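> got a predicted structure plus its sequence, pasted below:
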Amino acid sequence: MSHGVRIHRNHPRSPIRGTGHPVNNAPHTASPGGARAAGRTALATLAGTTLEWYDFFLYGTAAALIFNEQFFPSLSPTAGTLAAFSTFAVGFIARPLGGLVFGHYGDRIGRKATLVVSLLLMGIGSTLIGAIPTYDTIGFWAPVLLVALRVVQGIGLGGEGAGATLMSMEHAPPGKKNLYAGFPQMGTPGGLVMANVVFLATNALMGDGAFTSWGWRIPFLLSFVLVAVGLVIRLRVTESPSFSKVLATEDVVKFPLRESLRVGFPRLSLTLLAVVANSAVAYVFMVFTLSYGTQHLGYDKQFLIVCVTVAAALWFLTIPVWTTIADRYGRRTMFVWGSVAVLAWCVAFFPMLDTGDSVLAVVALLGMGLIIPVTHSVQGSIIVDTFPVNVSYSGTSVILQSGAILGGGLAPMISTALLDAGGSSTGVTWYLAGICTVSLAGAVALFRLVPERAPVPEPVPAPSLAGDRT
């Protein structure tokens, strides 16, 4: 029997892909406890992803404002910032590894167990970052330890994004797939808000001198407490109903990653292109803007962090609005026009910041917080709907983590290099406009490739492998 992806062409519930109706993972299976269990799972995925992104963004903020002095003091300010952003990028390079490992076991043994381990890894990595000595104490080994712990963070987060989206989406009631898949997406701005609030509060209580010297460690050490709370919440959820059905029907496959790639290169590559700009724009906005605004434009550090935090709060609050619209009216048109809006705002973003006018800076930053969620809110459900349920963790991880490294991980470093080479933000604007144009073209091509009324991917058949869970 073939191990490729089977398509059920006359399924009685064949969905309209892009309308928000059940698209993947076969017919919806109600979870134990119905809507209450689904809601509890959605909140658990939101709490878990928020805590993981808190750790991840805490590092990004510290890399932009602190780590160049503490871990690369012998370098020039620009070179030190580049080096700090390089360690930030290392976490993205490690994310595909985490996605591969956690994706494999998430499709073999279940979503819940892998999500618990991923949260533990992120918490341990962040806590230890708060404890490592700086360059002045142990020299060369300080940045080495920083990079090693950043790898641990990256592996942990690499297993989180796909698993949390799947867990919430597979528990969703019929007709609310996009809404429930959006809860883990809310963890990204939620984690940023939490990280910046803790960062600002600690800095305000201690003053700049003490905070730069040692106070920056406190937000990292706080991760231990936050992750403990997250684990209590996450351990209370039940396994995904869709994956439980895979186990019951013995549809587990031995190499889920290999089977997920049978979707085909055209669709995989176009899906990747469609989501890569969102990652790049978000990380330039959330991370690069802090160093650029303080070092080159003279904005106050606290002013920029507050603006980015408020923008992230808007991002967080508007995701349920956009996912509800996607469930009701369809996500395709919303995603395309959202991509156009992101492109347009990227063209205007740095020129507004460069004026040095605080009012225009607020408008630029808050505008990002309102526009980014239009596409970000549904990118998880778009990716998940590409794969059959028994290989969806692996397949979704490949797309998410590849997009993260190509877009987000390299964006602050590329932007810093372009700024240094050109002496102005013009190169950064062209870079963002270019990647947004590529993503917009990818989204349009993807939606043309996949018909509006698409067949339902059935689980990859593997009856002879069902007993092997390793």
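Yes, it's here. Numbers count the residues shown, from 1 in each chain.

> from now on I want contacts and neighbour counts done on CA atoms only, so please keep to that.
Noted.

> need the helices for the stretch 201-350 of the chain, in chain order.
Along the stretch 201-350 of the chain, counting by DSSP state H, counting those that start in this stretch, helices occupy 208-210, 217-221, 223-234, 241-248, 256-260, 265-283, 289-295, 301-329, 331-354.

> among these, which is nearest residue 130?
The closest of these to residue 130 is helix 217-221. By CA to CA, the value is 4.4 Å.

> which other helices and strands contact the closest one?
Here helix 217-221 touches helix 35-65, helix 111-129, helix 177-206, going by 3 or more CA pairs under 8 Å, 6 or more residues apart in numbering; DSSP states H and E.

> now those as a markdown table including distance to residue 454?
Output for the helices and strands packed on helix 217-221, formatted as a markdown table (distance: least, CA to CA, whole Å):
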| stretch | distance to residue 454 |
| --- | --- |
| helix 35-65 | 26 |
| helix 111-129 | 26 |
| helix 177-206 | 16 |
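
> turn the ones you listed into JSON lines, columns for mean neighbour count and distance to residue 372.
Shown next, in JSON lines, are the helices and strands packed on helix 217-221 (neighbours: other CA atoms under 10 Å; distance: least, CA to CA, whole Å):
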{"stretch": "helix 35-65", "mean neighbour count": "24", "distance to residue 372": "17"}
{"stretch": "helix 111-129", "mean neighbour count": "22", "distance to residue 372": "25"}
{"stretch": "helix 177-206", "mean neighbour count": "24", "distance to residue 372": "10"}
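
> right, and those helices - which one's nearest residue 390?
The nearest among these, by CA to CA, is helix 111-129 at 10.9 Å.

> off-centre distance for stretch 342-349?
21 Å (CA atoms, centre = their mean, to the nearest Å).

> list of residues touching it?
281, 364-365, 367-368, 371-372, 429-430, 432-433, 436-437 (CA atoms under 8 Å, 6 or more residues apart in numbering).

> report the two of those separated the most.
365 and 437 (20.7 Å).

> if you count what's nearby, which of those two comes out ahead?
It is residue 365, of residue 365 and residue 437, that has more neighbours when counted by other CA atoms under 10 Å, with 24 against 20.

> can you point out the buried residues in the one helix or strand the more buried one maps to?
Element membership of residue 365 [criterion: DSSP states H and E] is helix 358-384. For helix 358-384, a neighbour-count test (16 or more other CA atoms under 10 Å) marks 360-384 as buried.

> here's the one I want to compare it with:
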Amino acid sequence: MTRTTHRPGQQDPDPSTLHRAFVASLTGTALEWYDFAVYSATAALVFGRLFFPSANPLTSTLLAFSTYAVGYLSRPLGGFVFGRLGDVIGRKKVLVTTLVLIGTATLLIGLLPTYSAIGPAAPVVLVLLRFAQGVGVGGEWGGAVLLTSEFGDTRRRGFWASAAQVGPPVGNLMANGVLAGLGVMLSESQFLAWGWRVAFLLSGVLVAFGLWIRLKLEETPVFKAMEAAHSRPEAPIREVFTTQPRALVASILSRIAPDVLYAMFTVFILTYATDHLGMSRGSALTTVLIGSGLQVFLMPLAGALSDRVNRRKLYLGAAVAAGIWPFIFFPMVAAAGHGRWFMLALGVIVGLVIHALMYGPQAAFIAEQFSPRLRYTGSSLAYTLAGVVGGAIAPLLFTALLGTFHTWQPLAAYIAVTAALTVAGVLLGRDADHAEDAEFTRSLARAEAQTVATR
């Protein structure tokens, strides 16, 4: 049985506080990924025609996916700004701000006139709103991870930190569920005219719920102790780059393959299934819906498993599998004949299971690479910088490679290369150091006690 790790000088949170932290972490990242998944799906299905009209459908799709990439390219700005603030002013304040920013940008996308109404201004404003989404997301993930891992037992960090990792499949499930429902209820012309907007406008409900949860939550014990002991970093970004470059490189590389694999099996697969396999939009969305539903349970299970086995070895094995699976998936679907939908669904599920075995433990793995006082900044920088070379360009590259070579082999080779980079990152990283965490909290407790004694 897992032994509880007590923080000297700090009270262990009651179960209700820990559960609220888990829900607060999950709801924020679920909203983040609901917004991103709605954008991703509509970029694949309708944005090319509505905001980037062209005589060549491939050109329209490429332009739509380029705005998808903007959301990743702007993440480092959010990581730099909000990551630093998270280590300076606190986790809770930053997480409330990022939630409002992401939600507002998504609502405005739902209200944005299309190219036919306002001309070139439509794609320009769309890009700006997508940029704002990315900035908010860049500061969200690191704080969401720490929200639960700093309340919970360090020896169960894989499970508690997985709350932030459950957000993507929950958000993706909600987004594709809403889009699939709209696709069933509405005709093609109705969906293109106004139906897609409903999915964006519904994010307002999620924002309200997320804010209600987060505003009721206390600041994490670790940050409160840092604040009381006056040990908050003054220049956390500089400290990460100068004192922990290996941790940053390892964390960045470890994130690349999961991002690319997720982009394949939740974003690009919609275009591949509809344009190259001849399936309907609803059928393609259903496969993603099933896979995302399973990931809701797989993420915390993978996080908990990583607490019981070596986290790095689990991550490493999944990264190797990520490089191999596409070479099985594409021929399997192509040869399926009348059972093609079933084989597509099976392929997506296996791909997302492999992804979960990396992504579930990922939050804990990355947090453990950095010293406790720099974890918000370090985790945020790793998350956002990896997104630029991983998830940002993946749908664009998949589309360009398939459009150029008209075969699946370059797509599989691309995923294999990213898997090799992630293997290198995991090997470069370190295992959890629970003694470091214990000593950090003890030193904060001593400093806090000395501060109180001198008053």
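Now that the structure is in, tell me what you want to look at. Worth saying up front: this structure is predicted, and the values here are computed from it rather than measured.

> let me see the TM-score of these two.
The TM-score (TM-score structural alignment, normalised by the length of the second structure) is 0.91; 441 aligned residues with a CA RMSD of 2.4 Å.

> related to what we said a few turns ago, will you turn the contacts of stretch 342-349 of the first structure into TSV that also has distance to residue 214 of the first structure?
Formatted as TSV, the contacts of stretch 342-349 of the first structure follow (distance: CA to CA, whole Å):
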residue	distance to residue 214 of the first structure
281	31
364	32
365	29
367	34
368	32
371	36
372	34
429	35
430	38
432	35
433	39
436	39
437	43
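
> how about the nearest residue to residue 225 of the second structure once chain neighbours are set aside, secondary structure?
In space, and not counting its chain neighbours, residue 225 of the second structure is closest to residue 444: 6.0 Å by CA to CA, 6 or more residues apart in numbering. Of the three states, residue 444 of the second structure takes helix under DSSP: H, G, I helix; E, B strand; the rest coil.

> if we can go back for a sec, Provide the aligned range in the second structure for the helix holding residue 365 of the first structure.
Under TM-score structural alignment, helix 358-384 of the first structure corresponds to residues 341-367 of the second structure.

> ok so, going back, what residues are up against the residue nearest to residue 225 of the second structure?
Counted by CA under 8 Å, 6+ apart, residue 444 of the second structure has contacts 225, 226, 229, 231.

> for residue 283 of the first structure, what are its contacts?
Contacts of residue 283 of the first structure by CA under 8 Å, 6+ apart are 408, 409, 411, 412.

> which of these line up with contacts in the second structure?
Retained in the second structure (both residues aligned by TM-score structural alignment, their matches' CA atoms under 8 Å) from the contacts of residue 283 of the first structure: 408, 411, 412.

> what residue in the second structure is paired with the second one?
Translated: residue 411 of the first structure. Aligned partner of residue 411 of the first structure by TM-score structural alignment: residue 394.

> looking at it, that match is touching residue 257, isn't it?
No - under the criterion of CA atoms under 8 Å, residue 394 of the second structure is not in contact with residue 257, lying 10.2 Å apart.

> pick out whichever of the two has more residues nearby.
In terms of neighbours (other CA under 10 Å), residue 257 is the more surrounded of residue 394 of the second structure and residue 257; the figures are 31 against 27.

> wait, that one touches residue 390, no?
Yes - counting by CA under 8 Å, residue 390 is a contact partner of residue 257 of the second structure at 7.0 Å.

> any residues in contact with both of these two?
residue 418.

> so what's residue 279 of the second structure up against?
Residue 279 of the second structure neighbours (CA under 8 Å, 6+ apart): residue 273.

> what does residue 405 of the second structure align to in the first structure?
Checking TM-score structural alignment: residue 405 of the second structure goes with residue 422.

> residue 84 of the second structure too?
Under TM-score structural alignment, residue 84 of the second structure pairs with residue 104 in the first structure.

> distance of the counterpart of residue 40 of the first structure in the second structure relative to residue 2 of the second structure?
With TM-score structural alignment as the criterion, residue 40 of the first structure lines up with residue 20 in the second structure. Distance, residue 20 of the second structure to residue 2 of the second structure, using CA to CA, to the nearest Å: 22 Å.

> also residue 115 of the second structure?
Counting by CA to CA - residue 115 of the second structure and residue 2 of the second structure are separated by 57 Å.

> what of residue 14 of the second structure?
From residue 14 of the second structure to residue 2 of the second structure the distance is 18 Å (CA to CA).

> and for residue 254 of the second structure?
26 Å.

> so between these two, which is more surrounded?
The neighbour comparison of residue 254 of the second structure against residue 2 (other CA under 10 Å) goes to residue 254, with 34 against 9.

> picking that back up, ok, the match of residue 84 of the second structure - contacts?
255, 256, 257, 393, 394.

> try 6 Å this time
residue 394 (CA atoms under 6 Å, 6 or more residues apart in numbering).

> so which helix or strand takes in it?
helix 77-108.

> buried residues in that helix?
78-108.

> how much does that helix stray from the second structure?
Aligned to the second structure and superposed, helix 77-108 of the first structure gives a mean residue distance of 0.6 Å (mean CA distance after the TM-score superposition for the first structure).

> if I take that helix and helix 35-65, what angle do their directions form?
160 degrees (axes from the mean of the first three to the mean of the last three CA atoms, to 10 degrees).

> and the residue nearest in space to the middle of the second structure, how far from residue 297 of the second structure?
Centroid-nearest residue in the second structure: residue 168, 5.7 Å away (criterion: CA atoms, centre = their mean). Per CA to CA, residue 168 of the second structure is found 12 Å from residue 297 of the second structure.

> from residue 76 of the first structure, how far out is whichever residue in the first structure pairs up with residue 192 of the second structure?
Per TM-score structural alignment, the equivalent position to residue 192 of the second structure in the first structure is residue 212. Distance, residue 212 of the first structure to residue 76 of the first structure, using CA to CA: 18 Å.
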